[in-house]
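S.K.: return a 3D structure for these sequence lines:
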Amino acid sequence: MEMTYDEMDSRIRSLEPYEQKLKDKICCPDYSGFEKVDYSDKGIKSQVYVMNYLNSPTFDTPGLLKTVYLEKKKRHLFMNKNARFATVEPHVHDWVELGYMYSGSCTQTVGGKEILLKQGQIIILDSGIPHAIGYTDEGDILINMLMEKEFFTYSFFSRLAKMGVITEFLMNAISEQTSHDSFIVFNSEDNRRIQLFMKELICEFLSPTGMEHEIVNNLIALLFSELVNVYEKGKEEKHAGHGKTYVVPIMRYIEENFTHCSLKGTAEKFGLNANYMTTLLKNTTGYTFKELVTGHRLQFAAGMLLNTELACDKIIAASGCGNSTYFYKKFRERYGCLPKDYRKKGKTEN
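M.R.: Next up is the predicted model:
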């Protein structure tokens, strides 16, 4: 049976054994398993813990909901409930973090700035930005969703290509070449859809259905889409230490013109040097121009294989890929089989 919202609420509000110990002052958070490093921001030096939520045997993470593996390559999406009756010391981690204030409120210190996160609001934190959480009482329930950089594939960005600020923020978060000093607070407390999508995500983690991978992927896409609506209505507060990137419009252009766009032509359209543009794309998204174009062509071809009876050579031509040998190689790398087998498998499953 599907979990109801009342069942989910009861489960979320119940005290974990670790939280009960914190409430009774029997124990306190143990950070001994984490490395403490020096951090400097604008000349101000401090020390922060480097956290790894999945691999640390010493840090008790109460309210662990579930670890879901998206697709078949273990692209982790991790969700947990923040431990109440304690503070969380300043720390960093290599994950993009989304915090949802399910109930009550809490104070967070992010990059030296203090923020009050209220019920229904969302904060998205850049990977590598120091942050701490103030004391939370029994009614203050913060749900954290942590996403590995590998989660943000070119196909994920394709779905967000028209969501400028979100795409821009996430591409910066996964880049090794940019500073990591950003966060966005969304005043989403009055947005019905945000609350709905978050409740559905929590239910799916607590009581997964047989299609949890697809459901979670689609819910996250819907969540980010609605966050863009919140942003565009001017209700957001964005903090960033760097200028806007040109990558979002380039990615949008590739998405709309992948069948015929070239590196030289695309670079000229945006007034950029071709080598500089492909380096910019690689440093920001993790993919070169050619890889992004090929990804869209493969995605297009896969859809055509499942939804039409066109011959494979015609689909390859329609995708814009002139080299069939290269196409077959890349298709097999991505889907694990040849196009004809992919089509056959799709018909069998349907």
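S.K.: C-alpha from now on. contacts and neighbour counts both.
M.R.: Noted.
S.K.: tell me the contacts of residue 292?
M.R.: Residue 292 makes contacts with 154, 254, as judged by Cα atoms under 8 Å, 6 or more residues apart in numbering.
S.K.: one more pass at 7 Å, please.
M.R.: Residues in contact with residue 292 (Cα atoms under 7 Å, 6 or more residues apart in numbering) are residue 154.
S.K.: what's the following helix or strand after the one helix or strand it maps to?
M.R.: Assigned by DSSP states H and E, residue 292 belongs to helix 289-307. Downstream of helix 289-307, the next assigned helix or strand under DSSP H and E is helix 312-319.
S.K.: show me what that next one packs onto, helices and strands only.
M.R.: For helix 312-319, the elements it packs on are helix 289-307, judged by 3 or more Cα pairs under 7 Å, 6 or more residues apart in numbering; DSSP states H and E.
S.K.: in the helix it packs on, what counts as buried?
M.R.: 289, 292-298, 300-302, 304-306 (16 or more other Cα atoms under 10 Å).
S.K.: now the angle from that helix to helix 312-319?
M.R.: 130 degrees (axes from the mean of the first three to the mean of the last three Cα atoms, to 10 degrees).
S.K.: and this one, please, so the two structures can be compared:
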Amino acid sequence: MDIYHIGEELFRRQLVAKQLTSLDTWLTLAPNKSALTPVVTAFFENENGCIHRHCNSRPTLLYAFAGTVLVNINGQRLTLTSGNLVFVAAQQTYRVLPLKAGDILTTLLLPMAHDLLTLLPVTDNAQLKLQLSVIQQDYRRWHYAQFNNDKIEDPAYITERILCEVLCPAVFAATRVTHFFDLMVIELLRLDNYLPPRLQRGKRQVTTADLLQYIDQDYDVCTLKTMAQAFHYNPNYLSNRLKSATGQSFIQLVDSRRMEAAMTLLANPHISIDEIVMYIGYSSKSFFYKKFKERYGESPAQRRQAVLTE
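M.R.: As a prediction, the model looks like this:
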């Protein structure tokens, strides 16, 4: 496998998954028992019309192979175009919005020793030290780092070389991939295409619309604490402000958004109610049933039956 044929293979696998109406969030690029598994495990996002939520136990590298991909992470919405890369810290939740035809997002799960902070090099160059310091501080705060490279630049080429090794491991594949990651980070720093998280929320007056948009995007994972951190507010102040502006508490607003999402998902018979509970952010099926019946006067199963027979 060479980099000139990776795209054909990815599109072929995506097409097969669509024909099989696969509901998996990821499609595997290599067998689970590949010789490269300890070094890198690779997937690509399934184009099945769903929002996918991920929270990986290992550091993660997202690579937009083709098209335009929207990712929500830590209150930020990232727009990834072909060639863009995002490092995501272990245990950080992120969501991938539904892909369109032609969009391909690959995911590489890295060893803990290959977290971005570990991969960043040491340097005596004053300008580079400042650049590294900004990335390190942002990464510790936001738990991700986005690099907006073009498809023709070296980091994209190196990433696709890694994908080649994953699809068809050759001699010394694990060693090559390990060094590819080091080289990739060096090239990222040389190009200086790092895109800091949007800080305008802390620089301008935050509106109620901003707060409601945050809940709308991250209703499945947000808490009052994480929302307060994202907007640089005290949690109690934020709670009181939402109540004053909307007449509802933070919990009520989140529950309302979750119920809206549940209603949409219930119309899809291929998604089980257990999956809906997990997807919208509830940890208890019984609690979900209670909330749903309080709001709509019927159980989720009854609502699904009614929708499917309309």
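S.K.: coming back round to it: where in structure 2 does the helix holding residue 292 of structure 1 fall?
M.R.: Across structure 2, nothing matches helix 289-307 of structure 1 (TM-score structural alignment).
S.K.: re the thing from before, now the buried residues of helix 289-307 of structure 1 as JSON lines including distance to residue 69 of structure 1?
M.R.: Formatted as JSON lines, the buried residues of helix 289-307 of structure 1 follow (distance: Cα to Cα, whole Å):
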{"residue": "289", "distance to residue 69 of structure 1": "28"}
{"residue": "292", "distance to residue 69 of structure 1": "23"}
{"residue": "293", "distance to residue 69 of structure 1": "26"}
{"residue": "294", "distance to residue 69 of structure 1": "25"}
{"residue": "295", "distance to residue 69 of structure 1": "21"}
{"residue": "296", "distance to residue 69 of structure 1": "23"}
{"residue": "297", "distance to residue 69 of structure 1": "25"}
{"residue": "298", "distance to residue 69 of structure 1": "23"}
{"residue": "300", "distance to residue 69 of structure 1": "24"}
{"residue": "301", "distance to residue 69 of structure 1": "25"}
{"residue": "302", "distance to residue 69 of structure 1": "22"}
{"residue": "304", "distance to residue 69 of structure 1": "27"}
{"residue": "305", "distance to residue 69 of structure 1": "26"}
{"residue": "306", "distance to residue 69 of structure 1": "25"}
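S.K.: for the counterpart of residue 138 of structure 1 in structure 2, which non-adjacent residue is closest in space?
M.R.: In structure 2, the residue paired with residue 138 of structure 1 is residue 101, using TM-score structural alignment. Nearest residue to residue 101 of structure 2, sequence neighbours excluded (Cα to Cα, 6 or more residues apart in numbering): residue 47, at 7.3 Å.
S.K.: just say helix, strand or coil for the one you found.
M.R.: Judged by DSSP: H, G, I helix; E, B strand; the rest coil, the three-state class of residue 47 of structure 2 is coil.
S.K.: quick one, strands of the stretch 51-200 of structure 1?
M.R.: Counting by DSSP state E, counting those that start in this stretch, the stretch 51-200 of structure 1 has these strands, from start to end: 64-70, 75-81, 88-92, 96-103, 105-110, 113-118, 122-125, 131-133, 141-147, 183-186.
S.K.: point out the most buried one among those.
M.R.: strand 122-125 (a mean of 24; mean count of other Cα atoms under 10 Å).
S.K.: how about residue 43 of structure 2, what's its match in structure 1?
M.R.: Checking TM-score structural alignment: residue 43 of structure 2 goes with residue 80.
S.K.: right, I mislabeled it, should have said residue 157 of structure 2
M.R.: By TM-score structural alignment, residue 157 of structure 2 lines up with residue 196.
S.K.: again, but for residue 305 of structure 2
M.R.: Using TM-score structural alignment, residue 305 of structure 2 pairs with nothing in structure 1.
S.K.: grab the longest helix from structure 2 for me.
M.R.: Using DSSP state H, we find that the single longest helix of structure 2 is helix 173-191.
S.K.: which bit of structure 1 covers that one?
M.R.: Going by TM-score structural alignment: helix 173-191 of structure 2 matches residues 212-230.
S.K.: the matching stretch: average distance to aligned residues in structure 2?
M.R.: Compared with structure 2 after the fit, stretch 212-230 of structure 1 shows a mean deviation of 1.1 Å (mean Cα distance after the TM-score superposition for structure 1).
S.K.: buried set for that stretch?
M.R.: 212-213, 215-217, 219, 221-228, 230.
S.K.: could you do stretch 264-284 of structure 1 as well?
M.R.: 266, 267, 274, 277, 278, 279, 280, 281, 282, 283, 284.
S.K.: residue 239 of structure 1: which of the residues you listed is nearest?
M.R.: Closest approach between the buried residues of stretch 264-284 of structure 1 and residue 239 of structure 1, by Cα to Cα: residue 284, at 18.6 Å.
S.K.: hmm, back to that, next, the mean deviation of the very next helix or strand once past the longest helix of structure 2 compared to structure 1.
M.R.: Later in the chain than helix 173-191 of structure 2, the nearest helix or strand by DSSP H and E is strand 194-195. Following the fit onto structure 1, the mean deviation recorded for strand 194-195 of structure 2 is 1.8 Å by mean Cα distance after the TM-score superposition for structure 1.
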